[in-house]
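1. Sequence first, then the predicted structure:
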Amino acid sequence: MTLKFEKLKSSDAAEIYEIEKISFSEPHSLASVAAAIMNPACEFWVLRDAPDDTGADGAKTEKIAGFIEFWLMYDEAHVIDIAVRPEYRRRGLGRRLMDFLVEKSAEAGAKKIFLEVRPSNSGAISLYKEAGFVDAGRRVKYYKDEDALIMTRDVEVVSA
């Protein structure tokens, strides 16, 4: 398994949408994934699995193992979406995505990162806490069926 970060391409939208449907009870639509590509404030990165071997047809069968979408605005970053394909879970990819988020946010001059998470999503909450996030409040009725926890993390800005 050889993993590499790449910016989302328009040709990736359908694969991202498939991961969305598998991962979330309220997935983003294919149209919203496509719109994110065009949004200049949006950073949408994929963690692509580029296998060392080739398939039966001689072509490499790369696929997206996970992704993270976040917005950079002023001195803040806001996580919109993060997911790892089920067969890649429990391998540290979520943490790699979070570390990448912090690195890119610091490079952009962000001082704080925000995200929302379902209180029932204990796995995600554990990941975010491991990545240095702390509870910062609640958004009432953020999801159709429950509130959202707001979590934040300070970022050490990288000097150029």
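-> Right, received. Where do you want to start? Residues are numbered from 1 along each chain as shown.

2. For the rest of this, base every contact and every neighbour count on C-alpha atoms.
-> OK.

3. What helices and strands are in contact with the longest helix seen in the chain?
-> For the chain, the longest helix by residue count, based on DSSP state H, is helix 93-107. Helix 93-107 makes packing contacts with strand 63-73, strand 76-84, helix 122-130 when contacts are defined by 3 or more Cα pairs under 8 Å, 6 or more residues apart in numbering; DSSP states H and E.

4. Use this one as the comparison:
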Amino acid sequence: MLTRQTYKIRPSEMKDAPQLIEMDALVWDIHTSPAPFHWKSRQQFLQHCPPGSQLVAVQGERVCGYVGFYPATGMPVNRHVYEINIAVHPNDRRSGVATSLMHAMKEYAREQGIHKLRLRVLSSNPGAIAFYTQCGFETEGRLVSEFYIAGKYVDDILMSYFIRNER
């Protein structure tokens, strides 16, 4: 059984790429993303997600989950904002990995001088919306009927969390 004592969180490394590619194929589908990640090669993955651009929860050498982060735009006036995404291996869900990753992401962002974390979530994913709300994220906007997925219009919900300087 996976417990907080049996996994650690660290920045992603080159050796994690195969497991992260596999996890993306397992986690991202029409219920979780309008454009699921399907990497054509390790090189393509590494160009999009270079080592250090994710915090990973690992048990030994096995990756249990990750939170990816990157500057929201390339503009200097927006460098205080990270866009994030989070995924947990299906076998490790409901074990506290996602919550631990989110706490680690907030701390890392604080250390990097980041002021705001933002993410996007489909309205058809109420479990994710509840999780983000529980983690302190608030809805900033809603793009109504932004996507047409599996025969239904789906809203794109924009959520954010403001990093406080207090510990």
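-> Alright, I've got the coordinates. Fair warning: this is a prediction, and the values are worked out from it, not measured in the lab.

5. circling back: with distance to R96 of the first structure and mean neighbour count added, can I get the helices and strands packed on helix 93-107 of the first structure in TSV?
-> As requested, these are exported to TSV (distance: least, Cα to Cα, whole Å; neighbours: other Cα atoms under 10 Å):
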stretch	distance to R96 of the first structure	mean neighbour count
strand 63-73	10	21
strand 76-84	11	20
helix 122-130	10	14
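
6. Could you dump these into JSON lines and include distance to H28 of the first structure?
-> As requested, those are exported to JSON lines (distance: least, Cα to Cα, whole Å):
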{"stretch": "strand 63-73", "distance to H28 of the first structure": "11"}
{"stretch": "strand 76-84", "distance to H28 of the first structure": "9"}
{"stretch": "helix 122-130", "distance to H28 of the first structure": "18"}
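
7. thinking again about what came up before, give me the stretch of the second structure that the longest helix of the first structure matches.
-> Taken onto the second structure by TM-score structural alignment, helix 93-107 of the first structure occupies residues 97-111 there.

8. any residues touching the matching stretch, and which ones?
-> Residues from elsewhere that reach stretch 97-111 of the second structure (Cα atoms under 8 Å, 6 or more residues apart in numbering): 4, 9, 55-57, 64-67, 86-88, 115, 117, 135, 163-165.

9. The longest helix of the first structure vs the second structure, average distance?
-> With mean Cα distance after the TM-score superposition for the first structure, helix 93-107 of the first structure departs from the second structure by a mean of 0.8 Å once superposed.

10. how far is that helix from where the chain is centred?
-> 9 Å (Cα atoms, centre = their mean, to the nearest Å).

11. What residues of it count as buried?
-> Residues 93-94, 97-98, 101-106 are the ones in helix 93-107 of the first structure that count as buried (16 or more other Cα atoms under 10 Å).

12. quick one: which of these is nearest S11 of the first structure?
-> S11 of the first structure lies nearest to L97 out of those, by Cα to Cα, at 20.7 Å.

13. show me the contacts for G52 of the second structure.
-> Counting by Cα under 8 Å, 6+ apart, G52 of the second structure makes contact with 11-13.

14. Format these as CSV; extra columns: neighbour count, distance to Q44 of the second structure and secondary structure.
-> Formatted as CSV, the contacts of G52 of the second structure follow (neighbours: other Cα atoms under 10 Å; distance: Cα to Cα, whole Å; DSSP: H, G, I helix; E, B strand; the rest coil):
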residue, neighbour count, distance to Q44 of the second structure, secondary structure
P11, 16, 19, strand
S12, 23, 16, coil
E13, 14, 15, coil
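
15. Great, nothing more from me.
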